[in-house]
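Participant: The sequence isn't on hand, but the structure is:
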């Protein structure tokens, strides 16, 4: 186990699992982004594919699933967890085949429907102008994540793309975010996260990171209950830019007083 990873584990003992303030992370060094629902509003595509495939299986007596059912049982979850909820009696091979077909249908539909969350390219420029480290951390399969990131023109933006199922444990466990920190050689004391799901927010909080929740689709109260530091509508939200300005001011004042 590397010294860096040991440091992260020690940090978790002090901060993991508690809501953190943005003021604690000045000066800002790195930003980690979820992908689905955080970089782009992909949930409607996932919902349509799930609804179609579950109808084909006669799930729920042939009654289409609702968006509420999708949010509660599917959104933000990795495929193994999702299949165990939907199909508790299926063996692993059958569940895996369903998940692979679902992801293939998503990739087929996505290019025509994916659009960036409002203000994404504005925050991208802000990050690049300041030379901050950045990574993507997602429970999406790698082919999906890479397709979305490429379609949004962000392939050269991210220094690392961490996939939940390639870690020992996916979100809501902290492992993917700890891996992101390790890949970037970033300090958890100076890194923030953007997330849109309760599962992802729990993962970031468990890693000892402040998480800004984006209310793309999931109910705001579930994001706050998961531990989000505060919520924004999108990257154009004045609340976000006020917080980033305050972070920069705090860092400048600290440097001047050093």
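Facilitator: All right, it came through fine. Since we're looking at a predicted model, the values are computed, not measured.

Participant: okay, CA-based contacts and neighbour counts for the rest of this
Facilitator: Noted.

Participant: which non-adjacent residue is nearest residue 178?
Facilitator: For residue 178, ignoring the flanking residues on the chain, the nearest one in space by C-alpha to C-alpha, 6 or more residues apart in numbering is residue 207 at 6.3 Å.

Participant: For burial, what's the neighbour tally of the one you found?
Facilitator: 27 (other C-alpha atoms under 10 Å).

Participant: cool, residue 153 as well?
Facilitator: 12.

Participant: Next: residue 88.
Facilitator: If you count neighbours by other C-alpha under 10 Å, residue 88 ends up with 11.

Participant: before we move on, what about residue 142?
Facilitator: 16.

Participant: List the contacts of it.
Facilitator: Residues near residue 142 by C-alpha atoms under 8 Å, 6 or more residues apart in numbering: residue 163.

Participant: for comparison:
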């Protein structure tokens, strides 16, 4: 019986992934005259690399400048675009009656705080782990293993909710059950190793008791 839920953030609790792609694409074009293709971006994200591998001749200093500008673009998008998931508060409220929940994200803390400013999602969570809070990011198991430790939970009591192949690899490496929730942005990724898939976050309410 599951008692604990570890949520990915981007693409699961908020629709931010297309914005990060657009910000990265814009910075690569501006600083390196490199056109970042969607399929290429998907591969880079799955491997856990930075988009700057698409500009192999860039210097460290150039990458720092481009990354800083990308972060500016991303935060501008976050502040003006609609990133809400439909009925998210109702879903989390229903789940909170039977499960303890936390967020495990590869987002920087500063971006996470912009994303969730006055959104109310974190009110349902025991904790939030951002990329600064663990040694190695997804697809390594470290983020979800730390979440498990914070809950003081057993692996068989816990489930991960993800929308990306990188997150699935991380959960599998941590040996924690993972539910993939459909997301149009990541639908082309390889989820063949996923034991559980749902069409929307709302389905999680009825699906979890079956595990």
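Facilitator: Right, received. Where do you want to start? Bear in mind the structure is a predicted one, so any value in this text is a computation, not a measurement.

Participant: Any idea what the TM-score is?
Facilitator: For this chain pair, the superposition-based TM-score is 0.86 by TM-score structural alignment, normalised by the length of the second structure; 210 aligned residues with a C-alpha RMSD of 2.3 Å.

Participant: Tell me the buried residues in the longest helix along the first structure?
Facilitator: Secondary structure of the first structure per DSSP state H: the longest helix is helix 92-113. Of all the residues in helix 92-113 of the first structure, those buried under the rule 16 or more other C-alpha atoms under 10 Å are 95, 98-99, 102-103, 105-107, 110.

Participant: counting contacts, what elements does that helix pack onto?
Facilitator: Contacts defined by 3 or more C-alpha pairs under 8 Å, 6 or more residues apart in numbering; DSSP states H and E place helix 92-113 of the first structure against helix 43-57, helix 79-86, helix 142-151.

Participant: Would you mind giving those as TSV with distance to residue 35 of the first structure added?
Facilitator: Below are those laid out as TSV (distance: least, C-alpha to C-alpha, whole Å):
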stretch	distance to residue 35 of the first structure
helix 43-57	11
helix 79-86	15
helix 142-151	7
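
Participant: Out of these, which is closest to residue 251 of the first structure?
Facilitator: Among those, helix 142-151 comes nearest to residue 251 of the first structure, with 30.6 Å by C-alpha to C-alpha.

Participant: Off-centre distance for that closest one?
Facilitator: 14 Å (C-alpha atoms, centre = their mean, to the nearest Å).

Participant: and that helix, how far from the second structure on average?
Facilitator: With mean C-alpha distance after the TM-score superposition for the first structure, helix 142-151 of the first structure departs from the second structure by a mean of 2.1 Å once superposed.

Participant: Next SSE downstream of that helix?
Facilitator: Sequence-wise, the next helix or strand downstream of helix 142-151 of the first structure (DSSP states H and E) is strand 160-163.

Participant: Just tell me what residue 40 of the first structure corresponds to in the second structure.
Facilitator: Taking TM-score structural alignment, the alignment pairs residue 40 of the first structure with residue 14 from the second structure.

Participant: okay but that match is in contact with residue 85, surely?
Facilitator: Yes: using C-alpha atoms under 8 Å, residue 14 of the second structure is in contact with residue 85, at 5.5 Å.

Participant: Tell me how far residue 171 of the first structure lies from residue 199 of the first structure.
Facilitator: As for residue 171 of the first structure, its distance to residue 199 of the first structure is 6 Å (criterion: C-alpha to C-alpha, to the nearest Å).

Participant: okay, the two: which has more neighbours?
Facilitator: Between residue 171 of the first structure and residue 199, counted using other C-alpha under 10 Å, residue 171 has the larger neighbour count: 26 against 21.
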